[in-house]
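[1] how does the following fold in three dimensions:
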Amino acid sequence: MATMNSLPMDPDWWRGAVIYQIYPRSFQDSSGDGIGDLKGIIQRLDYVAKLGADAIWISPFFKSPMKDFGYDVSDYRDVDPMFGTLADFDALVAKAHGLGLRVMIDLVLSHTSDQHDWFKESRQSLDNAKSNWFVWADPKPDGTPPNNWLSIFGGPAWTWDSRRCQYYLHNFLSTQPDLNFHEPEVQEALLDVARFWLKRGVDGFRLDTINFYFADKELRDNPALPPEKRNDTIAPSVNPYNHQEHIYSKNQPENIEFLRKFRSVLNEYGAAAVGEVGDAQRGLEIMGQYTRGDDLVQMCYAFEFLANAPLTAARVVEVLTQVDAVASDGWPCWAFSNHDVVRHATRWNLSPEAQRLFALLLLSLRGSVCLYQGEELGLQEADVAFDDLQDPYGIEFWPEFKGRDGCRTPMVWERTNQNAGFSQGKPWLPVAPEHLRQSVEDQEAVEESLLAFYRAALAFRKAHPVLATGDHANLRATGNVLSFERKSDDAHLLCVFNLSGEAADVPMDVTGWEPLGNALGLAQGNELAPWQGAIFRRVTKEKSKG
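    Now for the predicted structure:
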């Protein structure tokens, strides 16, 4: 078991870290079957290290029927053969650690696959050893489901099981039954899963749907959500899931105590976790609850910056001000793209210049950062034809919602063939032809490519730790210009971003500040070109004398 080659123990390594998300099916295929794998990731880890990331987050690679592409786990303690073996995973950890990269893996604890042995046993009878390990309920007298809860993937959140003559809960696909966290044995079994991977050398976890772990014990109906409060942050607007306020099917207070147990396990290994908070109304508030103090999870991310709403200066100030109000004692992890949302280059219709500015903005926010594979290349959302769709979510709601395949197409390493250097075989999703000219190989050959900018921006963040861990202050939106300060005991920066295609002025007196980031193309004075930023450092009296 791989416990060697570990990085030095640093319980705070996560604070301000830049985490590079790898979607393993689409990163690099080493076997020629068209599906990315662990050996493929190993081949490309030097690229991630050169980018300047501190850690990788690998989406699920566990044994699975792949109805939801690994987020339906049938064995938490083994690698699905399509991705490789446990030995491959051990080799990956060793290679990553040798490059100075921490390794985080995706733990899907709220539900399993219906092919997991736990569920197979649970559904056999009302009184077997695992009969209470999932959320089972009797029908109403008329035979209908026990309450009105809805699935994120469409339709009721309950499916009838003829063996037990009961319904089981699934917040996602019907093949993803929800575990019953009110059962202490379930909690202990999942904590043991975490220990299994920590003993193999992982440095932490991304916790899928962290606010879905517990359901209301009384299974009360969710109330209706008024139309004016509905939004498509979590589910597309065509999904009736948005018609409810999900106060009973998730976000239960009992979760806090389980997270304390989980944190105590993390502490044994100096590991960290980032939780995914899926809630359209209270995401930031829950993030604050789950990361407050030092006995819960270290980081969480909500969906405010993963939503469709344009990221204007006023919107950034609104979100960060809300974070100060509800999560000032917590720690956010920010992202603009991931495997579940339309790539932000497309979502916000960003020009290449705007993509650079948004990258700099992301890397200047208080908190940790997740980058999603390919965003450093400027990849747009791919247009995947219906016949090529794999995502059940997209197939269900096509064509109004095309699902998540457009952000999951293969990485483009080279332009030389239709498979972009990803695979020798036919990729599981087609490579977007327009992505080929944005390949790593092409961008490596251009001194001022977007990839080069990301590398320089990550290096700039490392050179100025206040950007990673300092406090923020004086949040301001002046028209299209966003500004804030980042402060620590030994550094004080002023960050200004012109989030528009029109020239603008720095909206404050910068006397006593010196401009930084000339190599990043940042403004060196009071004038901001379209989509240009500026970062100034407060000049101390000692420095000005010198």
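
[2] going by C-alpha atoms from here, please, whenever you check contacts or count neighbours.
    Noted.

[3] helix, strand or coil for the residue most central in space within the chain?
    Closest to where the C-alpha atoms of the chain average out (CA atoms, centre = their mean) is residue 338, at 5.5 Å. Following DSSP: H, G, I helix; E, B strand; the rest coil, the label given to residue 338 is coil.

[4] before we move on, what about residue 193?
    helix.

[5] do residue 273 as well
    strand.

[6] ok, the closest residue to residue 252 other than its chain neighbours - contacts?
    Nearest residue to residue 252, sequence neighbours excluded (CA to CA, 6 or more residues apart in numbering): residue 214, at 5.8 Å. Going by CA atoms under 8 Å, 6 or more residues apart in numbering, residue 214 touches 110, 180-182, 249-252, 254-255.

[7] if we ignore the residues flanking it in sequence, what's nearest the residue nearest to the centre of the chain?
    residue 372 is the one closest to residue 338 (CA to CA, 6+ apart), at 5.3 Å.

[8] so that neighbour makes contact with residue 20?
    Yes - between residue 372 and residue 20 there is a contact under CA atoms under 8 Å: 6.0 Å.

[9] here is the second sequence; please produce its structure so I can put it next to the first one:
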Amino acid sequence: MTSSPKTNPDWWRGAVIYQVYPRSFQDTKGDGLGDLKGVTQRLPYIAALGVDAIWLSPFFTSPMADMGYDVSDYCDVDPMFGTLGDFDDMLKKAHKLGLKIIIDQVISHTSDQHAWFKESRSDRTNPKADWYVWADPKPDGTAPNNWMSIFGGPGWEWDGVRKQYYMHNFLGSQPDLNFHNPEVQDALLDTVRFWLERGVDGFRLDTVNFYFHDKELRDNPPLVHDPDAIGLDAPDVNPYGMQNHLYDKTQPENIGFLQRFRALLDAYGDRATVGEVGDGARSLKTVAAYTSDGDKLHMCYTFDLLGPDFTATHIRRCVSAFQAAVTDGWVCWAFSNHDVMRHITRFTQSEDERERVAKLAISVLAALRGSICLYQGEELALPEADLAFEDLRDPYGIRFWPAFKGRDGCRTPMVWENKAPHAGFSTAKPWLPVPDAHKALAADAQEKLSDSVLAHYRETLAFRKAHAPLLDGSMAFIDTNEDILAFTREKAGVKLLFVFNLHRGPQVVQLPKALKIAEVMPMPGFAPTLTGNELQLDALDVFCGRVSS
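    Take a look at the predicted model:
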């Protein structure tokens, strides 16, 4: 067991987490696929960003039908990524650099190649017969109910051996575990303990509200469309979004399991959890339930800021809704991850503003109350890759093409060297193409420029770390005369004011007279003008100042 960097138990509160998608980060074997040794090789780069922790997407043994989110062995490393020894070496070196390691725990379902499922499907009387969600067909042979798969089609797959259906929220090769069985919970917690003993610092819990299902297998009712709802988590081309998912996820029994999970982590000290909550318009209510009272998850994130809307109104509405719903919990904000279009493409209106939007976006994220998660490559302002159908590997995109192109466009390889073959990611043809537009934005090219997006990320994260109110201080919105994102962050008598102009034109903002600016604190890369209480902001601009008490 490796020792973690010395920290306080609340190190996760206000932390900056950097997500690494291992198969696209760095290849050291020359097979076009990233690996754990590649992550180890690039740890100094991650540490130099100024982040606190790394979220490592799945590297477990898997047939890779869903790029590792279909696990066939929770306690081993898939050979394509390396070995357990490679993981231990990476963990040790990360800790030496002061970085925490959070691994992606995918426990709502397994691969159909997992030994548990192979035994479960063998007959109806074996010791693991009830470890997955099995149900008889209706008299006409159709599925037990109307539950759907996020990846398209019914949420049930017929098995000819047991002559029953099994439930799957994702691919048919990703059967859902039956959390109503205490033996399943015990076995999963044993796999968590395995990684805790190796010294990992925390877990990102994939689809954390999907663990339990309704025992009665009741049909989901249709969704009554709410134009004001936030937190939608399926593209509108997917009929999954037409149901109100009352019974196939987010069941009350989940609370008890999360308490068991937290008790296990607390026994090891200084460990943390971040849960992914995909629950449509109910996401904030679910986050409140899962992070309350200090005995369940440490923090959660939702899909609220992972959409196309980069406006003051939307961000203020999402944050205000969270603050109203979650009184004693904690949130982790993000603009990008491995499941959504890169935010540079979502937020920009033209290539000319790409750098400006990238810098403004991280400035906004760094000022919000909560922890924040960055996705590899966003610090280079990488846009979404536009891939041909024949290059796709994501089953989600292949299923819904061309209306929805899937997630491969945000999963293309990291670009390290703009002159090297495949941008320094690999010496072989990568598993996904490296777009020419990405090569010009490679890390080595941006290292040479003092005003690059990469330099801005480093400066902004250093600014955040240097000011205690930004880590866990309070947050209050300020009303202005324009549609501007304005708020204060305060802790221990230090109050900072932030004003963001997310418009494509200049804005003149009258600050409330009660706000006395004692010191202008320029955010890296921005230079607005303050005269008295009149603030002149350029397009896509930001102001920061210390408010006198």
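
[10] re earlier: quick one: map the residue nearest to residue 252 of the first structure onto the second structure.
    Alignment note (TM-score structural alignment): residue 214 of the first structure maps to residue 212 of the second structure.

[11] does its match sit in a helix or strand, and which one?
    Using DSSP states H and E, residue 212 of the second structure maps to neither a helix nor a strand.

[12] roughly how far apart are residue 364 of the second structure and residue 309 of the second structure?
    14 Å (CA to CA, to the nearest Å).

[13] ok, the two, which is more surrounded?
    residue 364 (17 against 14; other CA atoms under 10 Å).

[14] so who does the more buried one touch?
    residue 500.

[15] in a helix, it, correct?
    Yes - secondary structure of residue 364 of the second structure (three-state DSSP): part of a helix.

[16] so where do the helices sit in the stretch 101-250 of the second structure?
    115-120, 182-198 (DSSP state H, counting those that start in this stretch).

[17] for residue 319 of the first structure, what is the corresponding residue in the second structure?
    Under TM-score structural alignment, residue 319 of the first structure pairs with residue 318 in the second structure.

[18] hang on, that match in a strand?
    No - applying three-state DSSP, one finds residue 318 of the second structure to be helix, outside a strand.

[19] spatially nearest residue to residue 138 of the first structure (excluding sequence neighbours)?
    residue 166 (4.9 Å).

[20] from residue 110 of the first structure, how far out is the one you found?
    The value you get for residue 166 of the first structure to residue 110 of the first structure, if CA to CA is used, is 20 Å.

[21] who has more neighbours out of these two?
    Legend: neighbour count by other CA under 10 Å for residue 166 of the first structure and residue 110, higher for residue 110 (22 against 19).

[22] how about residue 186 of the second structure, what's its partner in the first structure?
    Match for residue 186 of the second structure (TM-score structural alignment): residue 188.

[23] relative to residue 133 of the first structure, how far out is that match?
    Counting by CA to CA, the gap from residue 188 of the first structure to residue 133 of the first structure is 11 Å.

[24] residue 152 of the second structure corresponds to which position in the first structure?
    So, by TM-score structural alignment, residue 152 of the second structure is matched to residue 154.

[25] which residues does that match contact?
    Applying CA under 8 Å, 6+ apart, the residues near residue 154 of the first structure are 239-241, 396.

[26] quick one: buried ones out of the residues you listed?
    Buried subset of the contacts of residue 154 of the first structure (neighbour count, 16 or more other CA atoms under 10 Å): 239-241.

[27] export those to CSV and tack on distance to residue 524 of the first structure?
    Formatted as CSV, those follow (distance: CA to CA, whole Å):
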residue, distance to residue 524 of the first structure
239, 48
240, 50
241, 48
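
[28] and which of those is nearest to residue 527 of the first structure?
    residue 239 (45.0 Å; CA to CA).

[29] pretty sure residue 427 of the first structure sits against residue 31.
    No - here residue 427 of the first structure lies out of contact with residue 31, judged by CA under 8 Å, at a distance of 11.5 Å.

[30] compare the two (neighbour count), which wins?
    residue 427 (22 against 17).

[31] so that one, which of the three states?
    Residue 427 of the first structure - assigned by three-state DSSP - is coil.

[32] residue in the second structure matching it?
    That one, residue 427 of the first structure, aligns with residue 430 by TM-score structural alignment.

[33] got the contact list for that match?
    So residue 430 of the second structure contacts 31-33, 413, 422 (CA under 8 Å, 6+ apart).

[34] would a markdown table of the contacts of residue 154 of the first structure with distance to residue 523 of the first structure be doable?
    Supplementary listing: the contacts of residue 154 of the first structure in a markdown table, determined by distance: CA to CA, whole Å:
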| residue | distance to residue 523 of the first structure |
| --- | --- |
| 239 | 44 |
| 240 | 47 |
| 241 | 45 |
| 396 | 47 |
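
[35] looking at the second structure, which of these hold up?
    With both residues aligned by TM-score structural alignment, their matches' CA atoms under 8 Å, the contacts of the contacts of residue 154 of the first structure that the second structure also has are 239-241, 396.

[36] farthest-separated two in the residues you listed?
    241 and 396 (13.5 Å).

[37] just give me the match in the first structure for residue 16 of the second structure.
    Under TM-score structural alignment, residue 16 of the second structure pairs with residue 18 in the first structure.

[38] what about residue 256 of the second structure, how many neighbours?
    12.

[39] ok, now how distant is it from residue 29 of the second structure?
    Distance from residue 256 of the second structure to residue 29 of the second structure, by CA to CA: 43 Å.
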